[in-house]
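Q: Fold the following, please.
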Amino acid sequence: MSLGQVFVSEVFGTALLLLLGCGVVANVALPKNNGFEGGFLMVNFGWGLAVFAGVYGAYKSGAHLNPAVTFGLLANDAGEYAKGVPITVTSTLVYLAGEMVGAFLGAVLCWMAYKKQFDERGDAASLGVFSTGPQIKSTPWNLMTEIIGTFVLVFVIITFGQTPSGLGPLAVALLVVGIGASLGGPTGYAINPARDLGPRIAHALLPIPHKDDSNWGYAWIPVVGPIIGGVIAGVLANLYI
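A: The predicted model follows:
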């Protein structure tokens, strides 16, 4: 397929991912919702199912949906991956662009779906719907949490691609639920630079009344940490497999 088709596919799939992923957080975090205070486990399952939908939405391009996955495959020297798209520097840039644009659009669509809840949220914070943040601020350990969580994600995804499995997207969805339940507590488990940065930009730009700060001082951690984790996973998976 052409790189233009790759871009459109990744935009569509990543937009679905962020619409549903940010949507479940909005449902839990914003008052006047049926899912208000539904808990972190509800968020974990919501994100897992968001990945399930996103993978199908971007199946034509192999459904990276995540710069950490894209960099991991590049580091893994994967050659041609899914639908015959070569993993090169050029195609990597196209994947990254599609992922970022899709993440931003998905966050905007989430805001549109929950417009009245954002307007009438009272004292509830708005940033947590869009992006992640640590429970305990510690730059090296927050970074380590994101590296480890993303390593698990990318390593297992690459392994899925090398072993027979009938589960397909469901396997990745359950993997995301598992990572969230096991490793998501300290930082909210971004494990995806586009998932955090695209919506954070949307939060900064959207006309949300009385919105809180976008916390740009932390924003680099859920970008750099997942990329490091993805690259390590790609290299080690190449040696292991």
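Q: C-alpha only now, for contacts and for neighbours.
A: Fine.
Q: Tell me which stretches of this structure form helices.
A: In the chain, the helices defined using DSSP state H lie at 3-29, 40-57, 67-75, 89-113, 115-119, 127-130, 139-162, 169-183, 193-205, 221-240.
Q: and the closest residue to Pro86 other than its chain neighbours, how many residues sit next to it?
A: Counting by CA to CA, 6 or more residues apart in numbering, Glu80 is the residue found nearest to Pro86 once chain neighbours are left out, at 4.3 Å. Neighbour count for Glu80, taken as other CA atoms under 10 Å: 12.
Q: cool, and Thr163?
A: By the measure other CA under 10 Å, the count of residues near Thr163 is 8.
Q: and Tyr240, how many residues sit next to it?
A: Other residues close to Tyr240 by other CA under 10 Å number 9.
Q: for Asp123, that is, sorry about that
A: Asp123: 10 neighbours (other CA under 10 Å).
Q: Pretty sure Leu96 sits against Ala68.
A: No. With contact defined as CA atoms under 8 Å, Leu96 does not reach Ala68; the gap is 9.5 Å.
Q: Before we compare anything, build this one as well:
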Amino acid sequence: MSNSEIFYGEVLGTAVLILLGAGVVAGVVLKKSKAFGAGWVAITFGWGIAVLAGVYVSTEISGAHLNPAVTLGIMIVHGGWSQFWVYILGQFTGAMLGAIGVWIGYYGHFHAHLTDREEEGGSRTPGVRAYDEPRPTRERRAATRGEPGPVLGIFSTAPEIRVYWQNVATEILGTFVLVSVVLATGVNDALQVTAIGGLLVALTVLGIGLSLGGPTGYAINPARDLGPRIVHALLPLPNKGGSDWSYSWVPVVGPMLGGAAAAGIHQLVF
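A: You can find the predicted model right below:
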């Protein structure tokens, strides 16, 4: 595969991954969505399907790594380091484009959610659109102080209990499982995730979400978290609050360590 094929394939696959994955979170979180309140099971199934779609649209082009931790694990085992940064650049570019796609798809819903006075116990003025209304007090405080805003979870992850060593460990464990499955079942000699491998990886992501996703939201992919977090910081969303940069290193460092550990164990075992 050429560098251009790898780049464009990873952009396409990761964009589809984030569009569908972050999209299901937006559908569940945003109050005016028809899927509002569907819950954690809907989110985990949505992310599993997002992985499946991302893999299938890109595996014949770039190999469908779609994740820097997966790329790291594959290259530790199989080599190909000269193209490492091409994969990484494509993945982060695709993740940001996918996040922008979610913003476009739910544009009105973001504004309605972030400016809805009903959340504060108020009422709407008849005939006035939600996104024209005054800013709710709680969201004003979050935006002023730079605290994580009410829709940040659509774009990136955050822990339910902020204990950094535990949060890193959770991300290491989840990514270790993911990359172990990729290496054991899903990669051919051309460093491509195979068709059956893509299905198994998608089911594994579903399983990780259901079993290990509760503590941190299971980023298990640095591009999936950091790319959309940057988009959140840049988007002109009202009352969006901060992007939680103090936590942003965890879903980068944890998955990369997990991917490297999985590759090391794979080499010892196989």
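Q: Overlay them and tell me the TM-score.
A: Put the two chains on top of each other and the TM-score (TM-score structural alignment, normalised by the length of structure 1) is 0.93; 231 aligned residues with a CA RMSD of 1.5 Å.
Q: For Leu96 and Ala68 of structure 1, indicate the residue with more neighbours.
A: Ala68 (30 against 23).
Q: I'd like the distance between the more buried one and Leu153 of structure 1.
A: 9 Å (CA to CA, to the nearest Å).
Q: Show me whatever sits in contact with both of the two.
A: Here Ala68 of structure 1 and Leu153 have Ile191, Gly230 as joint contacts, going by CA atoms under 8 Å, 6 or more residues apart in numbering.
Q: Would you mind giving the helices of structure 1 as CSV with distance to Asp212 of structure 1 added?
A: Below are the helices of structure 1 laid out as CSV (distance: least, CA to CA, whole Å):
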stretch, distance to Asp212 of structure 1
helix 3-29, 14
helix 40-57, 21
helix 67-75, 27
helix 89-113, 15
helix 115-119, 12
helix 127-130, 7
helix 139-162, 21
helix 169-183, 25
helix 193-205, 9
helix 221-240, 19
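Q: Please identify which of the ones you listed is closest to Lys211 of structure 1.
A: helix 127-130 (7.6 Å; CA to CA).
Q: What lies in contact with the closest one?
A: Applying CA under 8 Å, 6+ apart, the contact partners of helix 127-130 of structure 1 are 22-23, 25-26, 29, 107, 196, 199-200, 202-203, 211-214.
Q: which bit of structure 2 covers it?
A: With TM-score structural alignment applied, helix 127-130 of structure 1 matches the range 152-155 in structure 2.
Q: how big's the offset between the matching stretch and structure 1?
A: On superposition with structure 1, the mean distance recorded for stretch 152-155 of structure 2 (mean CA distance after the TM-score superposition for structure 1) is 0.4 Å.
Q: Apart from its chain neighbours, what residue comes closest to the residue nearest to the spatial centre of structure 2?
A: Among the residues of structure 2, the one closest to the centroid is Arg224, at 3.4 Å (CA atoms, centre = their mean). Distance criterion CA to CA, 6+ apart; nearest residue to Arg224 of structure 2, sequence neighbours excluded, is Ala95 at 5.9 Å.
Q: The one you found against Ala223, yeah?
A: Yes. Look at Ala95 of structure 2 against Ala223 with CA under 8 Å: they come within range, at 6.2 Å.
Q: With neighbour numbers in mind, choose between those two.
A: More neighbours surround Ala95 than the other of Ala95 of structure 2 and Ala223, with 36 against 28 (other CA under 10 Å).
Q: so who does the aligned residue in structure 1 for that one touch?
A: Here Ala95 of structure 2 is matched to Ala103 in structure 1, going by TM-score structural alignment. Neighbour list for Ala103 of structure 1: Val11, Thr14, Ala15, Leu17, Leu18, Ala194, Arg195, Gly198, Pro199 [criterion: CA under 8 Å, 6+ apart].
Q: Trace Ala260 of structure 2 over to structure 1, please.
A: In structure 1, the residue matched to Ala260 of structure 2 (TM-score structural alignment) is Val231.
Q: okay but Ile232 of structure 1 is in contact with Leu153, surely?
A: No. Ile232 of structure 1 lies out of contact with Leu153 (CA under 8 Å); the separation is 11.3 Å.
Q: returning to that earlier point: let's see if you can find the most crowded of the contacts of helix 127-130 of structure 1.
A: Counting by other CA under 10 Å, top hit in those: Ala107 with 32 neighbours.
Q: I'd assumed Leu18 was in contact with that residue.
A: Yes. Under the contact definition of CA under 8 Å, Ala107 of structure 1 touches Leu18, with a separation of 5.8 Å.
Q: hey, what's in contact with both of these two?
A: Counting by CA under 8 Å, 6+ apart, the residues touching both Ala107 of structure 1 and Leu18 are Pro199.
Q: Tyr218 of structure 1 pairs with which position in structure 2?
A: Tyr218 of structure 1 maps onto Tyr247 in structure 2, by TM-score structural alignment.
Q: which residues does the residue nearest to that match when sequence neighbours are not counted contact?
A: Closest residue in space to Tyr247 of structure 2, ignoring its immediate chain neighbours: Ala158 at 7.3 Å, by CA to CA, 6+ apart. Contacts for Ala158 of structure 2 (CA under 8 Å, 6+ apart) come out as Thr216, Gly217, Tyr247.
Q: Please apply the same query to Gly39 of structure 2.
A: By CA under 8 Å, 6+ apart, the neighbours of Gly39 of structure 2 are Val28.
Q: Count the residues that sit near the residue nearest to Ile228 of structure 1 when sequence neighbours are not counted.
A: Leaving aside its chain neighbours, Ile228 of structure 1 sits nearest to Ile147 (6.1 Å; criterion: CA to CA, 6+ apart). Applying other CA under 10 Å, we find 27 residues neighbouring Ile147 of structure 1.
Q: Would you confirm that Gly21 of structure 1 contacts Ala50?
A: Yes. Applying CA under 8 Å as the test, Gly21 of structure 1 and Ala50 come out as touching, 5.4 Å apart.
Q: Show me what the residue nearest to the centre of structure 2 aligns to in structure 1.
A: The alignment partner of Arg224 of structure 2 in structure 1, by TM-score structural alignment, is Arg195.
Q: distance from the centroid: which residue in structure 1 tops it?
A: Going by CA atoms, centre = their mean, the residue of structure 1 most distant from its centre is Gly122, 27.6 Å out.
Q: OK, contacts around the nearest residue to that residue once chain neighbours are set aside?
A: Of all residues not flanking Gly122 of structure 1 in the chain, Pro31 sits nearest, at 8.0 Å (CA to CA, 6+ apart). For Pro31 of structure 1, the contact set (CA under 8 Å, 6+ apart) comprises Gln117, Glu120, Arg121, Gly122, Ala124.
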